[in-house]
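S.K.: Build the 3D model from these lines:
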Amino acid sequence: MTMNGSVSPVGFLGLGVMGQPMALNLARTGTPLVVWNRTAARCAPLRDLGADVAETPAEVFARARTVIVMLVDEAAIDAVLRRGTAEFPAFVAGRTLVVTSSITPEYSRALAAEVGAHGGTYVEAPVSGSRIPAEQGALVGMLAGDEAVVEALRPILQPVCRAVVYCGPVGHALLMKFAVNLFLNVMVAGLAEAAHFAGQQGLDLRQFQAVLDAGPMASGVSRLKVAKLVERDFSVQAAVSDALNSARMISETARASGTAAPLIDLTRALLAETVALGAPREDMIAVVRALEARTTAGGEGAPLQQLAEDRSG
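M.R.: Presented below is the predicted three-dimensional model:
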């Protein structure tokens, strides 16, 4: 698809584990795109599908009226948007900024106020789902901001999200994601602990998988993660370091609001131990490594990997 002056493309900043498949789904369904990523090689698949690749973020803002941001954290957003410089007002004036990154509600509200002060429109748009749902266009979008603007964005987000839920004022979409991710993080840690427990008792992990997959607790997440445990496949769908960052933000938000949330604190500790063991960019199910290390340190048995190898041999 060749873009021309008669069609304003959608801008897309950030083509990482989540951003690239999201942008690819937009390109495949005919959305005109102008994309930028710090590592230029990540742009190649988008170029192959007809998207224009910008040399700088400034070029994206110069050409697009709606810009989707999927950058790794708040520091990256500030740097790419040039907050605090004369470039920032020119970037956002007359644009709709759709921020899908995992950030704090406080940061999001402050950014929204600055965008509005310079004549732009801000939409908070975190998504629920990891790399595979992103590839399948099956994310769940949680949107906050002006409801009329959110409604106008639904057709743009349709190739990316199987559902879009309006959550209210800026801040509420991120708080909704925190609530959902609290469940996700604790569930994955619980699954890892259950599999580790099964392995330590000498049970066949494939039989554990069969029972869990057939039962009432099975879900898309459990089926994917238990398969990764059985195969010892820690290739990333959602990274440990990202899960730890999510757990940190949830824990701090709970503490600031006086909300009891002991399970996310325990999960946060296990994730931090997993990062310290050298697995920050493995899949979050690698939290089992922390359980294995605790077990080994306590002299209570061999790690899950050794047990699996012993059974397969």
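S.K.: Going by C-alpha atoms from here, please, whenever you check contacts or count neighbours.
M.R.: OK.
S.K.: Give me the buried positions along the host helix or strand of L244.
M.R.: Using DSSP states H and E, the element containing L244 is helix 240-256. For helix 240-256, a neighbour-count test (16 or more other C-alpha atoms under 10 Å) marks 240-254 as buried.
S.K.: Just the closest of those residues to L46, please.
M.R.: D242 (24.5 Å; C-alpha to C-alpha).
S.K.: still on that earlier bit, which SSE is immediately downstream of the helix holding L244?
M.R.: That would be, after helix 240-256 and using DSSP H and E, helix 262-276.
S.K.: how far out from the middle of the chain is that following helix?
M.R.: 18 Å (C-alpha atoms, centre = their mean, to the nearest Å).
S.K.: who's in contact with that helix?
M.R.: 182, 185-186, 189, 240-241, 243-244, 247-248, 250-251, 280, 284, 286-291 (C-alpha atoms under 8 Å, 6 or more residues apart in numbering).
S.K.: Tell me how many other residues surround T66.
M.R.: 23 (other C-alpha atoms under 10 Å).
S.K.: Setting aside sequence neighbours, what's the nearest residue to it?
M.R.: T96 (4.7 Å; C-alpha to C-alpha, 6 or more residues apart in numbering).
S.K.: pretty sure the one you found contacts Y122?
M.R.: Yes - using C-alpha atoms under 8 Å, T96 is in contact with Y122, at 5.8 Å.
S.K.: Comparing the two, which residue is more hemmed in?
M.R.: Legend: neighbour count by other C-alpha under 10 Å for T96 and Y122, higher for Y122 (27 against 21).
S.K.: Need the three-state assignment for that one.
M.R.: Three-state call for Y122 (DSSP: H, G, I helix; E, B strand; the rest coil): strand.
S.K.: one more to put side by side:
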Amino acid sequence: MTVETAVGFIGLGTMGEPMALNLVGAGTPLVVWNRTRERCAPLERAGAQVASDATDLFARCGTIILMLENDAATDAVLDRHGPGFAARVAGRTIVSMSTLSAEYSSLLADDIGAAGGCYVEAPVSGSRKPAEAGQLVGMLAGDPEVCARLRPLLAPLCKEIVDCGAVPGALHMKLAVNTFLITLVTGLAEASHFAARHGLDMTRFTEILNAGPMASDVSRIKAEKLLAGDFSRQAGIADVLKNSRLVVEAARSAEIASPLMDVCLDLYGETDTMELEEDDMISVIRAIDMRTETGSR
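M.R.: Next up is the predicted model:
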């Protein structure tokens, strides 16, 4: 494994772990690192090499995939405001698959380019189950030649990869997709709340939704979770709250209206205060329940 061929992967959380495992399964020479060292164990068992720290990983890899929580975590891994930044990114391709602020991503692209590196946005649409199945939808933004070169690398992760032009086109696209996803799931939660509070048969309600023209993979999964009272995490509340905030902030920056997402931001903020860190986004129904109980309509 040489620097030219080795691929680095940093960030082995809910999404990152199955994505990295799919890369190893596809034969990618992968080097991984995570701030919580124990999360590297499944990758090591699968055949990935584990770097001793971030500096070691950058030294060993020519392409580095980042699947990190936010802007601050990305800056920390890159040592963006420290003395190690240029050495980490010069001559390397940095692929950010995280959902970040579009404005931040644009500035990061400039800094990496000035230091002699190449930056590509590659956020994905999908939760943990599609990540495990290699069925995510990828969005690419950056230099067209570099994006074309990355497509075979990312193919084991995605059922489809769409070019979105220059940075931050992929992140703007991801936020647009998330607007639909978040309002869809929140609408389903409110519909279920309405049905339950009217004493309807929830099995029949779910059957009608699943058989109807609005049904989708997402709605079927979330409706079944509501019916079973299964709030186990696929897309976490904190992650959805972060995404909601990014959408609203981007809307404000562009001076466009975001009425549904404004409401969703409030609801996921209320859900986040309920200490439901391990719960799925469909548990937003609990915030709606709380509003009914307290008369906060």
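S.K.: Give me the TM-score for this pair.
M.R.: Here the TM-score for the pair of chains, by TM-score structural alignment, normalised by the length of the second structure, is 0.97; 297 aligned residues with a C-alpha RMSD of 1.3 Å.
S.K.: Taking helix 262-276 as reference, get the angle to the helix holding L244 of the first structure.
M.R.: Angle, helix 240-256 of the first structure to helix 262-276, by axes from the mean of the first three to the mean of the last three C-alpha atoms, to 10 degrees: 150 degrees.
S.K.: which residues touch the corresponding residue of the second structure for Q20 of the first structure?
M.R.: Alignment note (TM-score structural alignment): Q20 of the first structure maps to E17 of the second structure. Going by C-alpha under 8 Å, 6+ apart, E17 of the second structure touches 11, 39, 43.
S.K.: Alignment lookup: the last one to the first structure.
M.R.: Yep, that's L43 of the second structure we're talking about. In the first structure, L43 of the second structure lands on L46 (TM-score structural alignment).
S.K.: Helix or strand: which one has its match?
M.R.: Here L46 of the first structure is assigned to helix 44-48, by DSSP H and E.
S.K.: Please name every helix or strand in contact with that helix.
M.R.: Helices and strands touching helix 44-48 of the first structure, as assessed by 3 or more C-alpha pairs under 8 Å, 6 or more residues apart in numbering; DSSP states H and E, comprise helix 19-28, strand 52-53.
S.K.: Which among those is found nearest to E106 of the first structure?
M.R.: helix 19-28 (22.9 Å).
S.K.: if you skip the residues just before and after it, what's nearest to the residue mapped onto R286 of the second structure from the first structure?
M.R.: Mapped onto the first structure by TM-score structural alignment, R286 of the second structure lines up with R289. Closest residue to R289 of the first structure apart from its sequence neighbours, by C-alpha to C-alpha, 6+ apart: T274 at 6.1 Å.
S.K.: swap in L226 of the second structure?
M.R.: Of all residues not flanking L226 of the second structure in the chain, I282 sits nearest, at 7.4 Å (C-alpha to C-alpha, 6+ apart).
S.K.: Check for me that the one you found belongs to a helix.
M.R.: Yes - the assignment for I282 of the second structure by three-state DSSP puts it in a helix.
S.K.: how close does it get to E38 of the second structure?
M.R.: Remark: distance between I282 of the second structure and E38 of the second structure (C-alpha to C-alpha, to the nearest Å) = 29 Å.
S.K.: and if you look at S296 of the second structure?
M.R.: Counting by C-alpha to C-alpha, the gap from S296 of the second structure to E38 of the second structure is 43 Å.
S.K.: What of F194 of the second structure?
M.R.: Remark: distance between F194 of the second structure and E38 of the second structure (C-alpha to C-alpha) = 43 Å.
S.K.: Which one of the two is surrounded by more residues?
M.R.: F194 (14 against 9).
S.K.: Burial check on the corresponding residue of the first structure for A166 of the second structure, number of neighbours?
M.R.: Taking TM-score structural alignment, A166 of the second structure has P169 as its aligned residue in the first structure. The number of residues packed near P169 of the first structure is 15, by other C-alpha under 10 Å.
S.K.: Then H193 of the second structure?
M.R.: The burial count for H193 of the second structure: 18, using other C-alpha under 10 Å.
S.K.: Mind telling me what element the alignment partner in the first structure of V185 of the second structure is part of?
M.R.: Residue correspondence to the first structure (TM-score structural alignment): V185 of the second structure is matched to V188. Using DSSP H and E, V188 of the first structure maps to helix 172-200.
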